[in-house]
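Novice: A predicted structure for the sequence below; I have some questions about it.
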Amino acid sequence: MKENVYLRCADVIYCTKSKARKYGSFIKINGMPQISFFYGIVILMNFADHAPAHFHAWYGDFKVIVSIKDGVVKGEMPGRALKMILEWLEIHREELLSNWVKAQNGMPLDKIEPLN
């Protein structure tokens, strides 16, 4: 059984490839797999999490929960970072919904391309 890796957001931002290999294909923060990373923003999704379908986004000390279907945001995030998160959501909504179903069934999650 793989151990959960508890890292601060800053640790993930500067995580090396060798460190990522050590813990498998996903870095986990508080038990949540990282499914994407762009411009210092870490995107996470929890297994067997509460409805509605959502993902977590961390940027430095800021954290938000974003509803996949309607983009409703709970939490605090700088405007520029939030704009990028919502743009990424629009591009990858179907992939996020697919990952949500997988997460609810305890299946491995797919990594999702970062915002370019």
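Specialist: Now that the structure is in, tell me what you want to look at.
Novice: Going by C-alpha atoms from here, please, whenever you check contacts or count neighbours.
Specialist: OK.
Novice: Secondary structure of Leu82: a strand, I assume?
Specialist: No - using DSSP: H, G, I helix; E, B strand; the rest coil, the assignment for Leu82 is helix, not a strand.
Novice: Below is an additional structure, to be compared with the one above:
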Amino acid sequence: MPTIAIIEGVRITIYLKDHLPPHLHAIFSGQEAQISIATGLVLNGNLPRAKLKAVQAWLAANREQVSYIWREIRAGRNDGGMIE
């Protein structure tokens, strides 16, 4: 599970060969949320409200790059790397 960013202490990961729809995993202090890359909505799980808002803002600013990395990781052409 490549980590692609750390946002205010929240680790953002994309699992290899993960299921559709395209999403990321946001992990913080024992909590995890699956967040849609396309919409920023929580698909499953939860995070503290302030942490979720920070992740959603980061995702909105980086959506195109996150979508590209999600496709590349799923296709086995990329093993991650941090998005600044």
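Specialist: Structure received. All values reported here derive from a predicted model rather than from experimental measurement.
Novice: Could you check how many residues crowd around the residue lying closest to His23 of structure 2 once chain neighbours are set aside?
Specialist: Closest residue to His23 of structure 2 apart from its sequence neighbours, by Cα to Cα, 6 or more residues apart in numbering: Ser36 at 4.3 Å. When neighbours are defined as other Cα atoms under 10 Å, Ser36 of structure 2 has 19 of them.
Novice: Can you name every helix or strand that the stretch of helix or strand Leu43 of structure 2 belongs to contacts?
Specialist: Per DSSP states H and E, Leu43 of structure 2 falls inside strand 42-45. For strand 42-45 of structure 2, the packing partners by 3 or more Cα pairs under 8 Å, 6 or more residues apart in numbering; DSSP states H and E come out as strand 31-36.
Novice: Could you check the strand it packs on and say which residues are buried?
Specialist: By neighbour count with 16 or more other Cα atoms under 10 Å, strand 31-36 of structure 2 contains the buried residues 32-36.
Novice: The residue most central in space within structure 2: which element?
Specialist: Structure 2 has Leu24 as the residue nearest its centroid, 2.9 Å off, counting by Cα atoms, centre = their mean. Assigned by DSSP H and E, Leu24 of structure 2 falls within strand 23-28.
Novice: Specify, as a residue range, where that strand falls in structure 1.
Specialist: Counting by TM-score structural alignment, strand 23-28 of structure 2 falls onto residues 54-59 of structure 1.
Novice: quick one: the matching stretch to structure 2 mean distance?
Specialist: Once the two are superposed, stretch 54-59 of structure 1 sits an average of 0.5 Å from its aligned residues in structure 2 (mean Cα distance after the TM-score superposition for structure 1).
Novice: Distance from the chain centre to that stretch, please.
Specialist: 5 Å (Cα atoms, centre = their mean, to the nearest Å).
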